[in-house]
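Asker: Okay, predicted coordinates and the sequence, questions at the end:
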Amino acid sequence: MSGEEEPGWEVEPDDEWGLAVLATVGRQLKLRREAVGMRVADFAKAIGYGEDLVYKVESGKRIPRPEYLDKADEVLGAGGLLAAMKEDVEKVRYPRRVRALAEREAKAVEVQLYDPLNIHGLLQTPEYARALLLMRRPAYSSEQVERYLSARLARKSIFDRDPAPEMSFVLEEWTLRRPLGGKEALRGQLEHLLRVAELRGVELQVMPMDREEHAGSAGGIEVLKFADGSAVGRSPAVVNGRPVEEPRYLRILELRYGIVRAQALTPRESTTFIEQLLGAT
């Protein structure tokens, strides 16, 4: 596929670290190309991308895809030096706020999550996640959809950590019933939830729609705890949703989350409930 069809992604204008990384990568690519005496037109043809993209990458205005760096390394005889930049470039592909969230999750030893609107991002299948992103209004561009989808899926590496953190999720029943993306996507999502529920250290609970009391009606809850005893939490009902570390705010979030868990089905009851939903889908 040519670079005209895969133009790469742009970094957000306020992402200073991302802009700095792209500027460095672009400068290295340009210096290497000039060192071997290759014109932009010849280089673009050799790696199979458009000249416009080459100019934008070298000027730090576009994020090169991993295969772009691999081809550039090969064509310019860089001996792996250009390909080695893929790790930093991969991080730049994700929006700054998503990177910050992923960094916190990567250090957490305990995670408590409640999302009243959708199945939580860490639990979403690619199909479900894509459906949600495509439903966003005002609509995301195709580039934004792919970027946010990649970032959301990359966060799932938290399940692969050894040891993995203790994770607790509370899911709303209605989010398990609404066939976002179609019935097949919903079936795949329910099957995925059952697989995740079997993981050591993961507890899934469902909040039934028939509950007459609900401590989570004020909004979602997120609490991450770390090995040094510190924690960070977030909820739209507390200081407008900004991350908080102050004990007084964390106490409120943990109190609400604890009550939400007590009001929800137990993990075993929740697994049975999801199996029943899957059988009826």
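Answerer: Looks like it came in fine.
Asker: okay, CA-based contacts and neighbour counts for the rest of this
Answerer: OK.
Asker: Which stretches in the stretch 151-281 of the chain count as helices?
Answerer: All helices of the stretch 151-281 of the chain, identified by DSSP state H, counting those that start in this stretch, fall at 173-177, 183-197, 247-263, 267-280.
Asker: Comparison target, given below:
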Amino acid sequence: MPGPKDLDPSSSPRALLGAELRHAREKTGLSQEELGQRLFVSGTFISQLEAETRRMQPEYARVLDEVLGTEDFFRRNCSAVAKSRYPEHFAEAAEAEAVATEIRQYAPTLIPGLLQTPAYARAVNRAYEPTAPEETISERTEARMARTRLLGDPTKPLLWAVIDEAALRRKTGGRAVMAEALHRIVDLAGQSRVIVQVLTFDAGAHTSMEGSLKLMDFEDAPPLVYFEGVGTGRLEDDPATVTRMRFTFELLTAPALSPQKSLALVQALAQDYAHEEHP
């Protein structure tokens, strides 16, 4: 099994903290599990801090400085990591998403963020915050579009999305916006950048009727699962939970249309929206 990769401290504040945490931990002779016990967290959590997939919180930074004898290094630098352009409940998940090698997602009510167009994202953000200033909506939309640039890499992350038919038929932003949004999904799939399956209404009851889920795998850190609700979000690294959610996703793919049939449906819906807009 390969050892941990050498992190680039110049790449981001989080990378700096991860590299310094690993260095300080190894210098004191503590394993990840032993250090986790001092913080009342798992060794997996320490691994994720070192690998940049989890954000260091101020309460952990204070204990790390005490346990590792780093004076106030982690406390001083923790604030730089805390700054984010994303809503607080989603910030840590977005940052983990940026370094994931594989993402598997079930989207029950809207097109996944990584697949959205600017117009669709703007319509979603405006619906979320109907009284927000236009500047706020523009900032939220730009942040979401920044996430989509992950798909500019020709090989990673792998994105496998199961999209509920409801998300494709809800006219978010109007027919023209929906036509553009669905054409983008078709284009990305045609470039072999994403795998998309549609869970049609005919599939009936399924394993994730309680809500959305997103599974993320990493090169050298344990996997995570992200649960999201209205204005809330939670990252979970418990191995049993991740395993159960992975099985849930696999069960979702079974009744969903094949990728080929899914794209045919998405393309047909896109054409319908375009035709309705320009009869």
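Answerer: Nice, thanks for sending it over. Just so we're clear, the structure is a prediction, and the values are computed from it rather than from any experiment.
Asker: Just give the TM-score of the two.
Answerer: Once superposed, the chains reach a TM-score of 0.63 (TM-score structural alignment, normalised by the length of the second structure), with 191 aligned residues with a CA RMSD of 2.3 Å.
Asker: ok, back up a step: which one of the helices of the stretch 151-281 of the first structure lies closest to Gly241 of the first structure?
Answerer: Nearest to Gly241 of the first structure, of all the helices of the stretch 151-281 of the first structure, is helix 247-263, at 11.3 Å by CA to CA.
Asker: which helix of the first structure spans the most residues?
Answerer: helix 16-35 (DSSP state H).
Asker: now whichever helix or strand comes after that one: which residue numbers in the second structure?
Answerer: Remark: after helix 16-35 of the first structure, the chain's next helix or strand is helix 40-47, criterion DSSP states H and E. With TM-score structural alignment applied, helix 40-47 of the first structure matches no range in the second structure.
Asker: now for helix 40-47 of the first structure, which elements pack on it?
Answerer: Packed against helix 40-47 of the first structure, as judged by 3 or more CA pairs under 8 Å, 6 or more residues apart in numbering; DSSP states H and E, are the following elements: helix 51-58, helix 66-75.
Asker: let's see 10 Å
Answerer: In terms of contacts (3 or more CA pairs under 10 Å, 6 or more residues apart in numbering; DSSP states H and E), helix 40-47 of the first structure is packed against helix 16-35, helix 51-58, helix 66-75.
Asker: Same question for the first one: list its buried residues.
Answerer: Neighbour-count burial for helix 16-35 of the first structure flags 18-19, 21-23, 25-30, 32-33 (criterion: 16 or more other CA atoms under 10 Å).
Asker: Next: the shortest one.
Answerer: Residues of helix 51-58 of the first structure classed as buried: Glu51, Leu53, Val54, Tyr55, Lys56, Val57, Glu58 (neighbour count, 16+ other CA under 10 Å).
Asker: relative to helix 40-47, how tilted is that helix?
Answerer: 100 degrees (axes from the mean of the first three to the mean of the last three CA atoms, to 10 degrees).
Asker: Give me the helices and strands touching helix 51-58 of the first structure, please.
Answerer: Using 3+ CA pairs under 10 Å, 6+ apart, helix 51-58 of the first structure is in contact with helix 16-35, helix 40-47.
Asker: now swap in the first one and tell me
Answerer: For helix 16-35 of the first structure, the helices and strands in contact under the criterion 3+ CA pairs under 10 Å, 6+ apart are helix 40-47, helix 51-58, helix 66-75, helix 86-92, helix 96-107.
Asker: how big is the angle separating it from helix 40-47?
Answerer: 100 degrees.
Asker: Glu203 of the first structure: which of the buried residues of helix 16-35 of the first structure is nearest?
Answerer: For the buried residues of helix 16-35 of the first structure, with Glu203 of the first structure as the reference and CA to CA as the criterion, the closest is Gly18, at 35.4 Å.
Asker: What is the neighbour count of the closest residue to that closest one other than its chain neighbours?
Answerer: Closest residue to Gly18 of the first structure apart from its sequence neighbours, by CA to CA, 6 or more residues apart in numbering: Val92 at 5.3 Å. By other CA atoms under 10 Å, the residues close to Val92 of the first structure number 24.
Asker: Thanks a lot, see you next time.
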